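>>> 3D, please:
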Amino acid sequence: MPGVEHAGGAGRTLCGIRGRYLKLFLHHFQPRAVVDSAQDENEGDGWREYDDAVPVLATTLELLATRGPLGPVWWRYGRPGRHSLLDALENPDNRAAYNQRQKAREKRARQEHREWMRTLACADCGKVPKEESTWHYGPDGSRLEWNRQPGGRCWTCHQDREERLEREAEEQLEAARTANAALRHVGTLTQRNAQTLRNGDLLVGWGSQPYVSEFSRSGDLLFNARFPEGVNSYRAYRFDWK
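Below you'll find the model as predicted:
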């Protein structure tokens, strides 16, 4: 009986296809390996084509007698180990199995990409971008690529923040100009003093007037504090905190 192994005499003898004769039939039962080289992330994964292959199974009378024909008693040429009859006839490494592995890889990649995109949520509005980079137009009309970074802002919030900071800077500058202009009309007759600081700035205590001010060498107002009504400073000095 070809392909059946039996016990007898001093040892076990394989009857059927052996040695050089087996090589003549390899192309009939050995599948053709296919590697999907186009998918670099698959690390050489592929499948086997069984369209022109005929499964060749073998077993022994001893195994059939002890475990029955449905037990793991079948060898399949080209595959290691013993299998049940149905498993031996199956082709677990075919294209369908590869497609399942590929779908799992793609699903995992999409999940990892979604998790990465969540780290790019805008720090102000919290919206998750649809793409890692978007296009916008610069002040000169040129097209620029805006790359998102974790903890960053979307382009809209970035523009809003830049405009807000610019407005706040203008408001602070205008407030300093207003305070500087107001101090030009401040005068005091008693308890006033001036201290030249190490960097050349001048600290002024307005005495009977409720102000303490600091001016740069060029006369610009750098700091101004006002005490509550009815409170004066008498003298004002600035020292390092210890």
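
>>> use CA for all of it now, contacts and neighbours both
Noted.

>>> just the buried residues of stretch 163-178, please?
Ala176 (16 or more other CA atoms under 10 Å).

>>> quick check: which element contains the residue nearest to the spatial centre of the chain?
Residue closest to the average C-alpha location in the chain (CA atoms, centre = their mean): Trp116, at 3.4 Å. Secondary-structure assignment from DSSP states H and E places Trp116 in helix 95-118.

>>> one more to put side by side:
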Amino acid sequence: MPPVGQLARDHWRGAWNGDGHAPEGEQPDGYRDYDRKVPLLATTLKLLAAHGPHVPVGWRYGHSTWQSLDDALDNPDDFRAYSVRAEARRKAREAELERARREREEERHRMEAAQWVCPGCRSSVYPDAGLTASGECSPCLSDRRRAAEAAQEQTGQAPGGGIFGWRRRA
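Take a look at the predicted model:
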């Protein structure tokens, strides 16, 4: 049986059509095109007569196990199977995108719930902007510090105070 299968290989083996460019982390996928191919089956009359065609008595070249006639005539690696795998991959990608969208939405809701109004500028401030002891936002606190430093310079005091305040400035 093996020499017959090898000699007839071009007539029963489908042509491979691979997608060739799998996303990162996935194996390349594809299917066999059995257009204009004839399935080559082998069995013995003894097995067929004893068990009939509905139990695994036939061997299809290119398949790995003994099969019933119906299973042997099916092409588990054809475009139908590829379409099912592609649809499963598409659904998995959509589920991942939906999960990421939900996480972003939940994070946005957490940020909205944690915001406060700055007493200095009256704008909405989010936790990552930095809350000071006075409740001011970081920009208002920076503006107040710059104003204090400018006032100190105008009065002639060293910014940072003390005799060595000029050294801290650098």
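
>>> still on that earlier bit, just tell me what the residue nearest to the centre of the first structure corresponds to in the second structure.
Under the alignment (TM-score structural alignment), Trp116 of the first structure maps onto Ala100 of the second structure.

>>> again, but for His136 of the first structure
By TM-score structural alignment, His136 of the first structure lines up with nothing at all.

>>> and for His136 of the first structure, the neighbour number?
His136 of the first structure is flanked by 13 other residues according to other CA atoms under 10 Å.

>>> so it touches Leu144, yeah?
Yes - contact criterion CA atoms under 8 Å: His136 of the first structure and Leu144 qualify, at 5.5 Å.

>>> which position in the first structure pairs with Leu48 of the second structure?
Counting by TM-score structural alignment, the partner of Leu48 of the second structure is Leu64.

>>> give the contact list for its match.
Val73 (CA atoms under 8 Å, 6 or more residues apart in numbering).

>>> how near is it to Leu85 of the first structure?
Distance, Leu64 of the first structure to Leu85 of the first structure, by CA to CA, to the nearest Å: 11 Å.

>>> now do the shared contacts for those two.
What both Leu64 of the first structure and Leu85 touch, as defined by CA under 8 Å, 6+ apart, is the set Val73.

>>> what are the boundaries of the strands in the first structure?
4-8, 11-14, 32-35, 46-49, 57-60, 74-76, 79-83, 133-137, 143-147, 193-196, 202-205, 211-215, 221-226 (DSSP state E).

>>> list of residues touching the third one?
I take that to be strand 32-35 of the first structure. 44-50.

>>> got a quick ChimeraX command for the buried subset of the residues you listed?
Buried members of those, defined by 16+ other CA under 10 Å, are picked up in ChimeraX with:
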select :46,47,48,50
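
>>> just list the residues touching Glu103 of the second structure, thanks.
Taking CA under 8 Å, 6+ apart as the definition of contact, Glu103 of the second structure has no neighbours.

>>> any idea how far it is from Val117 of the second structure?
Distance from Glu103 of the second structure to Val117 of the second structure, by CA to CA: 25 Å.

>>> can you check Arg110 of the second structure too?
Arg110 of the second structure is 16 Å from Val117 of the second structure, by CA to CA.

>>> next one: Gly62 of the second structure
Distance from Gly62 of the second structure to Val117 of the second structure, by CA to CA: 71 Å.

>>> and what of Glu26 of the second structure?
Counting by CA to CA, the gap from Glu26 of the second structure to Val117 of the second structure is 48 Å.

>>> residue in the second structure matching Pro55 of the first structure?
Counting by TM-score structural alignment, the partner of Pro55 of the first structure is Pro39.

>>> that match contacts Trp59, doesn't it?
No - applying CA under 8 Å as the test, Pro39 of the second structure and Trp59 come out as separate, 10.3 Å apart.

>>> more crowded one of these two?
Neighbour totals were compared for Pro39 of the second structure and Trp59, and Trp59 leads with 20 against 16 (other CA under 10 Å).

>>> what residues are up against the aligned partner of that one in the first structure?
Aligned counterpart of Trp59 of the second structure in the first structure: Trp75 (TM-score structural alignment). For Trp75 of the first structure, the contact set (CA under 8 Å, 6+ apart) comprises 57-59, 81-83, 88.

>>> do Arg76 of the first structure as well
55-58, 82-83, 88.

>>> quick one: it from Thr178 of the first structure, how far?
Counting by CA to CA - Arg76 of the first structure and Thr178 of the first structure are separated by 94 Å.

>>> and for Arg161 of the first structure?
For Arg161 of the first structure, the distance to Thr178 of the first structure - CA to CA - is 25 Å.

>>> just Glu90 of the first structure next, same as before
88 Å.

>>> equivalent analysis for Arg167 of the first structure, please.
Distance from Arg167 of the first structure to Thr178 of the first structure, by CA to CA: 16 Å.

>>> repeat for Asn193 of the first structure
Relative to Thr178 of the first structure, and taking CA to CA, Asn193 of the first structure is found at 23 Å.

>>> and for Arg95 of the first structure, the neighbour number?
16.

>>> which one in the second structure is aligned with it?
By TM-score structural alignment, Arg95 of the first structure lines up with Phe79.

>>> these two touch, right, that match and Tyr34?
No - counting by CA under 8 Å, Phe79 of the second structure stays clear of Tyr34, with 9.3 Å between them.

>>> tell me how many other residues surround Lys91 of the second structure.
With other CA under 10 Å as criterion, Lys91 of the second structure counts 12.

>>> aligned partner of it in the first structure?
Looking across to the first structure (by TM-score structural alignment), Lys91 of the second structure lines up with Lys107.
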